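Chemist: Just need the structure, nothing else, for what follows:
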Amino acid sequence: MQDVTVVRTSVLPPYAAHLRVYEPLAAYPEPERAHWQAYAAEHGPDAPEAGLPVAAAVLAEQRAALAELVGRTPRALPERESERAFVRLVDGVLYICPWATRLRNWQALEELRAGAPVALVDTALPPATRAEAEADRERWRSEHPDARPWILTSRWEVPVRWFLPFGDEDRCFVPAGTGEKEGEVVRGDQASLFYLTPMAQARRRVARAYRALREAVPEGELVRGAEQVGRWLEEFHPRSLVELDYGGLVHLLGAERLLADRSAGELEDGLRALRAGEPAEALRAYEALTARWRQVLALRHAN
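Modeler: Down below sits the predicted model:
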């Protein structure tokens, strides 16, 4: 028998962060509620308590996306919407965050058109394929005028505006191979950094930030970001949970930087200084935060 080389591979999440909303099961109308209830009963929660990440489910989502590409002609969209979700269990309440893969693919297509060279876009997705996807999107929108994604994605960075709904007390860092409490093993065996907070608290923080920023820097980038995040949060059930997950960025930052990262707390300190009439201190905090994340963003151009 010939020698056989066994190659072991693993799928890691892309270098992307995610802002998610988990709505309580009761917020979903029938028949969606019955579907998600059955789904949760079959698969169990991805995170059975607030201090644990959904990292294993993120890997499952990535593997599913890659499996769709194997042996197929590239397509702009999946043929049908995903029937899967991230599931959290907090204080005995089930919270559901649908993957909504098809809807997010439409958004990604729009971002690709806006940010990539035309020649690259045409090579990846020919004009006829994009036109078909856009026509499909318009038909779908006419049938689902109130649809919105439960997940926002940012590649290579966490946008500063995404920290507005959170405080430092919402931060959960789980080192690789250990859980946050008493050393239990985390599924996926990867480090995770995420923030999790109730929707009511998230909305209050964003509203306070927006008022302070509008008075101090009405034309600033962060005030526009606060308005954007605030409008998105208003689309969901008031008893939802909001999560900021560093996702695959943990592999860029490394354990030491993750352990030291206090981005939400730093932004909170800057806003506190702004409300206290200390604009210089607020500017210093904001510039330090944005400079650090620009360094991370610059890695996308690294060889």
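Chemist: CA atoms for contacts and neighbours, from now on please.
Modeler: Noted.
Chemist: In terms of secondary structure, what does whatever helix or strand V229 lives in contact?
Modeler: Per DSSP states H and E, V229 falls inside helix 221-233. Helices and strands touching helix 221-233, by 3 or more Cα pairs under 8 Å, 6 or more residues apart in numbering; DSSP states H and E, are helix 199-216.
Chemist: Now with 10 Å, please.
Modeler: Helices and strands touching helix 221-233, by 3 or more Cα pairs under 10 Å, 6 or more residues apart in numbering; DSSP states H and E, are strand 16-24, helix 199-216.
Chemist: which one of those has the most crowded surroundings?
Modeler: strand 16-24 (a mean of 23; mean count of other Cα atoms under 10 Å).
Chemist: Helix 199-216 and that strand, what's the angle between them?
Modeler: 130 degrees (axes from the mean of the first three to the mean of the last three Cα atoms, to 10 degrees).
Chemist: Next SSE downstream of strand 16-24?
Modeler: Heading C-terminal from strand 16-24 (DSSP H and E), you reach helix 32-43.
Chemist: continuing past that next one, what's the next helix or strand?
Modeler: The element immediately downstream of helix 32-43 (helix or strand, assigned by DSSP H and E) is helix 55-69.
Chemist: Show me what that next one is in contact with.
Modeler: Contacts to helix 55-69, defined as Cα atoms under 10 Å, 6 or more residues apart in numbering, come from residues 10-14, 45-47, 74-75, 78, 84-87, 99, 101, 186-193, 245, 247-248.
Chemist: Mind listing what's buried along it?
Modeler: Across helix 55-69, burial judged by 16 or more other Cα atoms under 10 Å covers A55, A56, A57, V58, L59, E61.
Chemist: Which member of those residues is positioned nearest G167?
Modeler: Nearest to G167 among the buried residues of helix 55-69 is A55, at 21.4 Å by Cα to Cα.
Chemist: the strands in the stretch 151-300 of the chain, which residues?
Modeler: 151-155, 171-174, 192-198, 241-245 (DSSP state E, counting those that start in this stretch).
Chemist: Sequence B follows; please return its structure for comparison with A:
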Amino acid sequence: MTSFPYVSYLRVFEPLDAFSDDEQLLIMEQRSRDRRATEELDRGESLRRITRTVSDPFPHDSEDLVRVLHYPSPEGLTTPYYCPNQLAVRSTLAAESISHSLHNPLLGLLLPEAARDAQQQRLDPDTFADSLAKLHTRSSTWGIPFGWFVLFREDDHAEVIEGRHGVETVRLSAPLMQCIDRARYAAASLAVAAPGLDLLDELTEITEWMETFTLSGMLELDYGRVADMVYPDDSPSDVQAGIESLAEGDMTGAAAAYRRLATRWIKIRQLARAS
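Modeler: Here you go, the predicted structure:
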């Protein structure tokens, strides 16, 4: 497996009828490809973009990828749900974020102005606006936001993907409406017990994001390569225990839950600062 940074993803998967006719045609063309093949295609394309002779990390005219989640029912059957990669939009947003934190000449080396201008020319304004309003994928580098763990439980569907060198990733998935209910309950508890916590704002924002999608969809947390360093992972349980302790006024319990979380994830966050 090619070595890539520790990036984790939170993805919304929707049923086929939630998409436009053009999107459904794209999905139908790719629905038979298995998930591992899709991930390998995505990694391969990323590697080709960053190793171009001329510095230009943006995707050009390649067809967008679609991920398929086969979610199991209690009867043992599976239902397919779909998540478009929306790479052109996400790469544009990432470039804008970098441009606010870097300055020339470093910005010019990583994202030449000519490449940024060409990317703007390639984007269709209507398609870009639609994708921006309904962005199916969120990403986090060098760790998973604790707010994401609020959305999942230890008994949710889990898929462990192993490779030759250990765990490649772990994917947790749950019905979107269930995740929204969990976020709302946690936010309501924090609003009373700890209204000053940044986690409350994070949960409010992420709930609004989830509510833009078809409520019959599914939510997936894809750990990425960080899974090999933390799995088996008790973070969802620890976050839940911390919020419940705060709601009950148990500061000792809340502090203990936070210490467990911090101890588990500090080694990964330190890698972001390693030279």
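Chemist: follow-up on the earlier one: tabulate the helices and strands packed on helix 221-233 of the first structure (CSV), appending distance to E30 of the first structure.
Modeler: Shown next, in CSV, are those (distance: least, Cα to Cα, whole Å):
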stretch, distance to E30 of the first structure
strand 16-24, 13
helix 199-216, 23
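Chemist: which of the strands of the stretch 151-300 of the first structure is buried the deepest?
Modeler: strand 241-245 (a mean of 25).
Chemist: Would you mind giving the residues in the second structure matched to that one?
Modeler: Mapped onto the second structure using TM-score structural alignment, strand 241-245 of the first structure covers residues 218-222.
Chemist: what do you get for stretch 208-216 of the first structure?
Modeler: So stretch 208-216 of the first structure is aligned with residues 185-193, judged by TM-score structural alignment.
Chemist: Excluding chain neighbours, what is closest to Y223 of the second structure?
Modeler: Nearest residue to Y223 of the second structure, sequence neighbours excluded (Cα to Cα, 6 or more residues apart in numbering): S8, at 4.7 Å.
Chemist: Let me have the strands of the stretch 151-300 of the first structure in TSV, adding distance to N303 of the first structure as columns.
Modeler: Shown next, in TSV, are those (distance: least, Cα to Cα, whole Å):
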stretch	distance to N303 of the first structure
strand 151-155	17
strand 171-174	29
strand 192-198	25
strand 241-245	26
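Chemist: Among these, which comes closest to G265 of the first structure?
Modeler: Of all the strands of the stretch 151-300 of the first structure, strand 171-174 comes closest under Cα to Cα, at 9.0 Å.
Chemist: tell me what that closest one is packed against?
Modeler: By 3+ Cα pairs under 10 Å, 6+ apart, strand 171-174 of the first structure packs against strand 192-198, strand 241-245, helix 250-260, helix 263-275.
Chemist: Tell me which residues of the third one come out buried.
Modeler: Right, helix 250-260 of the first structure. Buried residues in helix 250-260 of the first structure (16+ other Cα under 10 Å): V250, H251, A255, L258.
Chemist: who are the neighbours in contact with the equivalent of the last one over in the second structure?
Modeler: For L258 of the first structure, the aligned residue in the second structure is Y231 (criterion: TM-score structural alignment). Shown in contact with Y231 of the second structure (Cα under 10 Å, 6+ apart): V160, V167, T169, V170, Y223.
Chemist: wait, Q240 of the second structure sits on L190?
Modeler: No: using Cα atoms under 10 Å, Q240 of the second structure is not in contact with L190, being 11.4 Å away.
Chemist: rewinding a little: and which of the contacts of Y231 of the second structure is nearest to E154 of the second structure?
Modeler: Among the contacts of Y231 of the second structure, and counting by Cα to Cα, the member closest to E154 of the second structure is V170, at 12.5 Å.
Chemist: how about the nearest residue to whatever residue of the first structure lines up with that closest one, chain neighbours excluded?
Modeler: If you follow V170 of the second structure across to the first structure using TM-score structural alignment, you land on L193. Spatially, and ignoring its direct neighbours in sequence, L193 of the first structure is nearest to F173 (4.5 Å; Cα to Cα, 6+ apart).
Chemist: The one you found is in contact with L196, isn't it?
Modeler: No: if you go by Cα under 10 Å, F173 of the first structure and L196 don't touch, sitting 11.2 Å apart.
Chemist: Tell me which residue of the first structure lines up with N85 of the second structure.
Modeler: Per TM-score structural alignment, N85 of the second structure is aligned with W99.
Chemist: again, but for D156 of the second structure
Modeler: Checking TM-score structural alignment: D156 of the second structure goes with D170.
Chemist: one step back: check the gap between the residue nearest to L193 of the first structure and Y195 of the first structure for me.
Modeler: Going from F173 of the first structure to Y195 of the first structure by Cα to Cα, to the nearest Å gives 9 Å.
Chemist: out of everything not next to it in sequence, what's closest to E281 of the first structure?
Modeler: Leaving aside its chain neighbours, E281 of the first structure sits nearest to A273 (6.2 Å; criterion: Cα to Cα, 6+ apart).
Chemist: All good on my end, thank you.
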